[in-house]
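**Student:** A predicted structure for the sequence below; I have some questions about it.
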Amino acid sequence: MTPAAAKPVDRQLPSEEARELLALTRDLVRNEVEPRAAEDEAAGRFPREVFGTLGEAGLLSLPYEEQHGGGGQPYEVYLQVLEELAAGWLAVGLGVSVHTLSCHALATFGTDAQRERWLPGMLGGEQLGAYCLSEPQSGSDAAALRTRADLDGEQYVVNGTKAWITHGGHADFYSTMARTGVDGARGISCLLVPGDSTGLSAAPPEHKMGMRSSPTAQIHFDGVRVDRDRLIGEEGQGFQIALSALDSGRLGIAACAIGVAQAALDLAVEYAGTRQQFGRPIAEFQGLSFMLADMATKVEAGRALYLAAARRRDAGMAFSKEAAMAKLFCTDAAMAVTTDAVQVLGGYGYTQDYAAERYMREAKVLQIVEGTNQIQRLVIGRHLTGR
């Protein structure tokens, strides 16, 4: 059974342009995203054409400067667009977040010449990006990565394997962290690798518990030659670039998590209001109404937390700690809310006739990607103790 269209969230937006943008997003979600989500997820189909539609609408470039083809929107607005997309289909919302993450290195650390040359194409809507940091043996310990990029004349020769790459095998470009120097964080650099490079290949996609429409695969670099002018930042600056991107990316994951949680809450409220037991809707029973109240409170608290962090980012303030807090709280909240939604629907919640079970499976991955929630707690603790 297709879930009912989500009820519009009452949002405080900074401009009329932002309100129109959210209205456009809701129309696209209702007409282009929600109708195909369940079927495509069941079949494991990647909705590449949906990203083309979003690109044509300008939704793949929102937080970047207009002079390079971006939307010029503050993060406060961009994240609310992500939330709406994820509420319709997490594979799409998360895909937009990953694309935005993959553009961060060039947009933030590239030279003017590099941005003028490549960024308009990356933000124009036709290209889709991927972010290559994790490896089979280096996930949370990203500074231990082994993929190497050795300079040979005016080209780097890249060898190694990246793991857990969203859009792996489908991306048009890969923002890739590779080792150009000594072991540890100081020896890592960032390269912008074209997706059609000779020697670059993707392994078969991972078979996942959820997010089956979002391809996740290992990427193999076998003597891939990358022009030296595709080095982003300085040699050895790659780990700094990676951490900067992850701070922003974690806010994207937080917004996606609240989108999934809102969708699950809407479904649970609708079901509880129509399901009759003992002669009245089950929403009238205190046990269910209290559960719904707790779910709604978690959603609102998570939204407030990620927006507060976004406003710090928009104001040019430090936001690393707040981003970790938002990612931690919002994804834990999504897991709790979606689990409770399954419980509200009872036996129906455990079947694929309703979207509740899909939301629950989708929520789980959000506690893992872009830094597990255990890593988020480590980041927050280090900020608190000044380490």
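**Tutor:** All right, it came through fine.
**Student:** C-alpha only now, for contacts and for neighbours.
**Tutor:** Noted.
**Student:** who touches the closest residue to Arg303 other than its chain neighbours in this structure?
**Tutor:** Taking Cα to Cα, 6 or more residues apart in numbering as the measure, Arg303 lies nearest to Ile258, with 6.5 Å between them; neighbours along the chain are not counted. Ile258 sits next to 83, 87, 299, 302-303, 330-331, 333-334 when contact means Cα atoms under 8 Å, 6 or more residues apart in numbering.
**Student:** Below is structure B, check it against A:
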Amino acid sequence: MYFTEEHELFRKSLKDFLQKEVVPHIDKWEKTGDIERFIWEKFGEMGYFGIAYPEEYGGLGLDLFYTVIFLEELQKINSGGFAAAMWAHVYLAMTHVNKEGDHRIKEKYLKSSITGEKIGCLCISEPFGGSDVAGMRTTAVKEGDSYVINGSKTFITNGVYSDYLVVAAKTTPDLGNKGISIFIMDRETPGISATKLDKLGWKASDTGEIAFDNVVIPAENLMGEEDKGFSYIMQHFALERLIMGINAHARAEFALDYAIKYMGEREAFGRTIDKFQALRHSVADMASELEMCKEFNYSIAKRLNDGQYVVKEASMSKLMSTKIADEVIYKCLQLLGGYGYMEEYPLARLFRDSRLGPIGGGTSEILREIIAKMVIDKKEYKPAVKA
């Protein structure tokens, strides 16, 4: 219903690429927390960073189901951190560059992002704000032909090693969430500093806290219109939430497939453990929940691809898919017994990596309130209006 023969050929070639080029390095990157630059360039050479972007800037302009495949297969090499570094570059930073950047900005940043020469990060969350985007304190004050940026951001994926930053800052603080703007700036701009954060999971990715101390950037580095940043952020949150929903069902599927294979090989009391009814029924429950998640996420992807505004459904996708993924991975770890707790088996890392799902990109608590507003209060979220 959703995937053509071309999609499946793409999936096979991506799987082969990941097994050959990425998997041999994953354990090293998990230890160092530093994904080497060569792999970004290889992704660029293969066109993987350009899947969703215009041909004018070196992209392929393909439908959203190529993105679905890209996300799913990244989850199945068992490094949430590596996957996050890739999709945060492609679908967080680059989405803003593509949607709000002018031609000059796209020529400089989008083209080189598609080739893997430049890595981007999106800087929204702050130490005192978290999911409260409207409460951000970072400011951008216009002085002549420049803006002066002051403030800090935290939990930023690719926040230490990226080449450029897409930054949300308040240009008119008195307006609250209606006074936010989006800027782009190079890493080496004076006044930008970053500190690497030590995390429970996602070990391969560099998550940073970033400080802006009187950072001066040209006024032309404003992306889109001044004070329209909040509506841009909200518009792209639907894609981000769906991405995290798809990531969740994909990692849960990886965990379940692994557990089923293990059960077919592990013997207890004279038979393989996949013959014990209690375990079989647990697998049946997990497989059913997982299939429902996948089908829901695919239907949302189809609607988003068709241009529909799916903020409610994408919020539901992230809320439920990340919850179910955590539960499935927890149970799959249990099915491995003591081996599930050993680092040499994949479930230990998967268990840690999955836990960020209900936190990142808007916590489950925030999503529940957004969904409640739409379902109970009949609030309608509208796309940003283009001038």
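**Tutor:** Looks like it came in fine. These numbers were taken from a predicted model, which means no experiment stands behind them.
**Student:** Got a TM-score for the pair?
**Tutor:** A TM-score of 0.92 describes the superposed chains when it is computed by TM-score structural alignment, normalised by the length of the first structure; 375 aligned residues with a Cα RMSD of 1.7 Å.
**Student:** In strands, which of the contacts of Ile258 of the first structure appear?
**Tutor:** Secondary structure assignment (DSSP state E) places none of the contacts of Ile258 of the first structure within strands.
**Student:** Show the buried residues in those.
**Tutor:** Buried members of the contacts of Ile258 of the first structure, scored by 16 or more other Cα atoms under 10 Å, are 83, 87, 299, 302-303, 330-331, 333-334.
**Student:** The residues you listed in helices, which ones?
**Tutor:** Counting by DSSP state H, those place 83, 87, 299, 302-303, 330-331, 333-334 in helices.
**Student:** In TSV, list these along with distance to Gly95 of the first structure.
**Tutor:** As requested, those are arranged in TSV below (distance: Cα to Cα, whole Å):
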residue	distance to Gly95 of the first structure
Glu83	12
Ala87	13
Val299	22
Gly302	21
Arg303	20
Cys330	18
Thr331	17
Ala333	21
Ala334	18
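**Student:** Among the residues you listed, pick out the one closest to Asn31 of the first structure, please.
**Tutor:** Within these, proximity to Asn31 of the first structure (Cα to Cα) peaks at Ala87, which comes in at 13.5 Å.
**Student:** residues touching the counterpart of that closest one in the second structure, list them.
**Tutor:** Structural alignment (TM-score structural alignment) places Ala87 of the first structure against Lys76 in the second structure. Contact analysis of Lys76 of the second structure by Cα under 8 Å, 6+ apart lists 250-251, 254.
**Student:** Which of the residues you listed are buried, as a ChimeraX select command?
**Tutor:** The ChimeraX command for the buried members of these (criterion: 16+ other Cα under 10 Å) is given here:
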select :250,251,254
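**Student:** Now the contacts of Lys76 of the second structure in TSV, please, with extra columns for secondary structure.
**Tutor:** Shown next, in TSV, are those (DSSP: H, G, I helix; E, B strand; the rest coil):
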residue	secondary structure
Ala250	helix
Arg251	helix
Phe254	helix
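**Student:** The residue in the second structure that Met317 of the first structure lines up against: how many residues sit nearby?
**Tutor:** Taking TM-score structural alignment as the criterion, the aligned counterpart of Met317 of the first structure in the second structure is Gln308. By the other Cα atoms under 10 Å criterion, the neighbourhood of Gln308 of the second structure contains 12 residues.
**Student:** And Thr372 of the first structure, by the same measure?
**Tutor:** Residues near Thr372 of the first structure, counting by other Cα under 10 Å: 17.
**Student:** Name the nearest residue to the aligned residue in the second structure for it, ignoring sequence neighbours.
**Tutor:** Superposed on the second structure with TM-score structural alignment, Thr372 of the first structure falls opposite Thr363. Excluding its sequence neighbours, the residue lying closest to Thr363 of the second structure (Cα to Cα, 6+ apart) is Ser131, at 6.7 Å.
**Student:** which SS class is whichever residue in the first structure pairs up with that neighbour?
**Tutor:** The pairwise alignment with the first structure assigns Ser131 of the second structure to Ser140, based on TM-score structural alignment. Classification of Ser140 of the first structure into helix, strand or coil gives coil, according to three-state DSSP.
**Student:** And Ser140 of the first structure, how far from Gln374 of the first structure?
**Tutor:** Distance, Ser140 of the first structure to Gln374 of the first structure, using Cα to Cα, to the nearest Å: 10 Å.
**Student:** before we move on, what about Ala242 of the first structure?
**Tutor:** 19 Å.
**Student:** now His68 of the first structure
**Tutor:** 37 Å.
**Student:** With Gly58 of the first structure instead?
**Tutor:** According to Cα to Cα, Gly58 of the first structure and Gln374 of the first structure sit 35 Å apart.
**Student:** So the two - more neighbours on which side?
**Tutor:** Taking neighbours as other Cα under 10 Å, Gly58 of the first structure and Gln374 compare with Gly58 leading, 17 against 12.
**Student:** Now which residue in the second structure aligns to that one?
**Tutor:** Going residue by residue (TM-score structural alignment), Gly58 of the first structure aligns to Gly47.
**Student:** which residues sit in contact with the residue nearest to Thr363 of the second structure?
**Tutor:** By Cα under 8 Å, 6+ apart, Ser131 of the second structure lies in contact with 125, 361-363, 366.
**Student:** Let's see that with 10 Å instead.
**Tutor:** Applying Cα atoms under 10 Å, 6 or more residues apart in numbering, one finds that Ser131 of the second structure lies in contact with 124-125, 359-363, 365-367.
**Student:** quick one: which two of those residues are the most distant?
**Tutor:** That would be Ile124 and Glu365, which, of the contacts of Ser131 of the second structure, are the farthest apart (Cα to Cα) at 18.4 Å.
**Student:** where exactly do the helices run in the stretch 251-387 of the second structure?
**Tutor:** Taking DSSP state H, counting those that start in this stretch, the helices of the stretch 251-387 of the second structure run over residues 277-305, 311-335, 346-354, 364-375.
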